[in-house]
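Participant: Structure for this input, please:
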Amino acid sequence: MPAINAIAADKLVRLLGTPRSPAMIDIRNDAEFDAEPRLIPGAVRRAFTSIPDWAPDFGDASVIVVCNDGGAAGHGAAAWLRQAGADADVLDGGVIGWVGSGHPLLDTAAVPPRDAAGRTLWVTRARPKVDRIACPWLIRRFVDPHAMFLFVPAPEVAGVAARMGATPFDIEDAAVRWTHDGELCTFDVMVEGFGLGAVDGLARLAAIVRGADTGRPNLVPEAAGLLAISLGLSRMYPDDLEQLDAGIAVYDALYRWCRDATDETHDWTSHKPAKSRVRA
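Facilitator: Purely as a prediction, here's the structure:
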């Protein structure tokens, strides 16, 4: 059983990638991080020694502090965050326990440089449809919850990337890392490139995105539906960022289906208590 003010790894892993996932703060020192240079997906690094500086940033948020072993450093940081107003707990067992449980980790070497505010900045073509909504969802849910996305005319993507230090994605340029690779769409490339293939549900979701984005709606049964929703959203929202906000909710729901509900069906009686169903 986890200690007081602690959360078990098996419970936290179920929150990853969902809108209710808490903020996760990795406070390991450099030596500890060098020994395991990956992060829990969605976590951000902060220095334990500067807690007074960054604790107010989390206000009354729900926070999980991730230290190396779930010990004194984590509990001390969580206590400080609580007195600053946050609802803070510690990951029981820390990173060592997380790794020992076989839970997924983010390959931080693949994450682009962050700006002065600690965010990654991305740029792609305007008027997104499938990949250019799916990829921001993946990034915000599993890589950088504070990532920013710029949508610009296709001919200007490279120039904006160079001038603003943004990372381009989903463009036709062989020199760009985050774009289509053969039959794989950009979402596929990101799932693999960030080391997220072991996250429950993402492989199934990737197949749906691939089918919808690469003109193969028959690849899996759900691809045609995602394509229809994506095209509908693009016509509903003339503003790309408003479309992104709406699309995030779509991918939240689709991810939960991929992870938790693929065996569930629905008909006139499936929602009724068993005793009230008509049996042949």
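
Participant: switch to C-alpha atoms for all contacts and neighbour counts from now on
Facilitator: OK.

Participant: tally of neighbours for Arg256?
Facilitator: 17 (other C-alpha atoms under 10 Å).

Participant: My assumption is that it lies in a helix; please confirm.
Facilitator: Yes. Using DSSP: H, G, I helix; E, B strand; the rest coil, the assignment for Arg256 is a helix.

Participant: Surely Ile248 and Ile133 touch.
Facilitator: Yes. With contacts counted by C-alpha atoms under 8 Å, Ile248 reaches Ile133, the gap being 7.2 Å.

Participant: Could you pull out the residues contacting both of those two?
Facilitator: Residues touching both Ile248 and Ile133 (C-alpha atoms under 8 Å, 6 or more residues apart in numbering): none.

Participant: Please identify which of the two sits among more neighbours.
Facilitator: Legend: neighbour count by other C-alpha under 10 Å for Ile248 and Ile133, higher for Ile133 (23 against 20).

Participant: residues in contact with that one?
Facilitator: So Ile133 contacts 244, 247-248 (C-alpha under 8 Å, 6+ apart).

Participant: again, only this time at 10 Å
Facilitator: The contact partners of Ile133, taken as C-alpha atoms under 10 Å, 6 or more residues apart in numbering, are 127, 187, 230, 240-241, 243-248, 250-251.

Participant: between these, which has the most around it?
Facilitator: When neighbours are counted as other C-alpha under 10 Å, the busiest of these turns out to be Phe187, with 31 neighbours.

Participant: Enumerate the positions of the helix or strand encompassing that residue that are buried.
Facilitator: Using DSSP states H and E, the secondary-structure element containing Phe187 is helix 186-193. Applying a neighbour-count criterion of 16 or more other C-alpha atoms under 10 Å, the buried positions in helix 186-193 are 186-191, 193.

Participant: Another for comparison:
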Amino acid sequence: MTIEVTVTNPPNDTVSAEVLYADGTSSTSPSDFGLESSRNVGSGYVAGRVVFPDTATTGNTQTLTLDIADEEDNEPKEDGVFVFQNVTNASVEGTDRLTISIGAIEIFFKDFEDGSLDPMSVFNVTNGNGWGTGNFENNSYAVANAFGGSEASNSWLISPAINFNNFEGETLTFRNRKRFDDGGEEQPLEVKVSTDYDGSGNPENFSWTDITDRVQSLASEGEGFVASGEIDLSDAQFQADEVYVAFKYTSSGTGPGSSEEQQVDDVRVVGR
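Facilitator: Just a heads-up that it's a prediction; the model follows:
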């Protein structure tokens, strides 16, 4: 992370500014910026100093680099406040105070605890069994199982449109559990992203990027719920005002050995 300090109306002399982390007004902690052992000044911690030469002109910028060490992945958004001491002629965007946001901003989340899939939607490409909801030991989740259906399943569980344009560093996480095994399908659960889906039509008539290979862990038969790990969605191709994330379930048949059950829970998309 870099803090930019821009000089305004320099006095034809060297200008220096001490940058302080304001502990009392920040919702973060000094350790989030690696400052817990820095020199303490009042209620702040010295983050560093920037210096402008006597040749500096209005608009010149110096930067101070800090390492962010947020304590937890996907931690909620927090604000760190920095102030600048003795900066009569130096400012950041016209002020001597700057707020730096760190942590994750939740863009979309669905835990299925209300017993419904809404606002996610289902499109069944075939007449086989599609996505629904299940509950076990007081935990609700999305579930698809082709067993006993009229034909092999091809069912999509699709998020509503998500606007990525106001964020960066987007990631997807979810939990997954598998029961039984479909010996005829190499990957019965696929994860896909689209920026041209219309929100209601047959998803196979639109463009989707398969991101299944970005999932760090998918459950094996007999395991409990497995965390997917953080799945990077920050690609330039995904930066759009309508982004759809889908879970595609397929089966090779409808009976033992040709179908399996896939459970998905806690679908979360975050950005920064």
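
Participant: Can you calculate the TM-score here?
Facilitator: For this chain pair, the superposition-based TM-score is 0.23 by TM-score structural alignment, normalised by the length of the second structure; 112 aligned residues with a C-alpha RMSD of 6.4 Å.

Participant: ok, back up a step: could you export the contacts of Ile133 of the first structure to CSV, including columns for secondary structure and distance to Gly74 of the first structure?
Facilitator: Output for the contacts of Ile133 of the first structure, formatted as CSV (DSSP: H, G, I helix; E, B strand; the rest coil; distance: C-alpha to C-alpha, whole Å):
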residue, secondary structure, distance to Gly74 of the first structure
Arg127, coil, 43
Phe187, helix, 34
Ser230, helix, 42
Asp240, helix, 40
Leu241, helix, 36
Gln243, helix, 38
Leu244, helix, 35
Asp245, helix, 33
Ala246, helix, 36
Gly247, helix, 35
Ile248, helix, 31
Val250, helix, 35
Tyr251, helix, 32
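
Participant: Could you export those as CSV, including distance to Ala206 of the first structure?
Facilitator: Output for the contacts of Ile133 of the first structure, formatted as CSV (distance: C-alpha to C-alpha, whole Å):
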residue, distance to Ala206 of the first structure
Arg127, 21
Phe187, 6
Ser230, 15
Asp240, 22
Leu241, 22
Gln243, 20
Leu244, 18
Asp245, 20
Ala246, 19
Gly247, 16
Ile248, 15
Val250, 14
Tyr251, 11
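
Participant: of all these, which comes closest to Leu106 of the first structure?
Facilitator: Taking C-alpha to C-alpha as the measure, Leu106 of the first structure lies nearest Phe187 of the contacts of Ile133 of the first structure, at 15.3 Å.

Participant: Any idea how many residues pack against the residue lying closest to that closest one once chain neighbours are set aside?
Facilitator: Computed as C-alpha to C-alpha, 6 or more residues apart in numbering, the closest residue to Phe187 of the first structure that is not its neighbour in sequence is Cys135, at 5.4 Å. Using other C-alpha under 10 Å, Cys135 of the first structure has 23 neighbouring residues.

Participant: close enough to count as contact, Cys135 of the first structure and Leu205?
Facilitator: No. At 11.6 Å, Cys135 of the first structure and Leu205 do not qualify as touching, with contact defined as C-alpha atoms under 10 Å.

Participant: how much space is there between Arg179 of the second structure and Phe123 of the second structure?
Facilitator: Distance of Arg179 of the second structure to Phe123 of the second structure, given as C-alpha to C-alpha, to the nearest Å: 22 Å.

Participant: Also Glu18 of the second structure?
Facilitator: In terms of C-alpha to C-alpha, Glu18 of the second structure sits 58 Å off from Phe123 of the second structure.

Participant: Have a look at these two and say which one is more surrounded.
Facilitator: Neighbours of Glu18 of the second structure and Phe123, each counted by other C-alpha under 10 Å, are more numerous for Phe123; the result is 18 against 15.

Participant: How many residues are close by the nearest residue to that one once chain neighbours are set aside?
Facilitator: Here the nearest residue to Phe123 of the second structure in space, its sequence neighbours aside, is Trp156; by C-alpha to C-alpha, 6+ apart that works out to 5.2 Å. Using other C-alpha under 10 Å as the criterion, Trp156 of the second structure is surrounded by 27 other residues.

Participant: Could you do Leu157 of the second structure as well?
Facilitator: When neighbours are counted by other C-alpha under 10 Å, Leu157 of the second structure registers 23.

Participant: surely it meets Lys248?
Facilitator: Yes. Shown here, Leu157 of the second structure and Lys248 form a contact pair, counting by C-alpha under 10 Å, at 6.4 Å.

Participant: give me the element the residue nearest to Phe187 of the first structure is part of.
Facilitator: Assessed by DSSP H and E, Cys135 of the first structure sits inside helix 131-138.

Participant: still on that earlier bit, list residues touching both of Cys135 and Leu205 of the first structure?
Facilitator: 187-188.

Participant: and which of the contacts of Ile133 of the first structure is nearest Val95 of the first structure?
Facilitator: Each of these was scored against Val95 of the first structure by C-alpha to C-alpha, and Phe187 proved nearest at 26.9 Å.

Participant: From Ala228 of the first structure, how far off is the closest one?
Facilitator: The separation that Phe187 of the first structure has from Ala228 of the first structure, given C-alpha to C-alpha, amounts to 18 Å.

Participant: Arg235 of the first structure too?
Facilitator: 11 Å.

Participant: do Arg82 of the first structure as well
Facilitator: Distance check for Arg82 of the first structure against Ala228 of the first structure: by C-alpha to C-alpha, it reads 45 Å.

Participant: and the two? which has more neighbours close in?
Facilitator: Per other C-alpha under 10 Å, whichever of Arg82 of the first structure and Ala228 has more neighbours is Arg82, with 20 against 14.

Participant: Kind regards, and thank you for your time.
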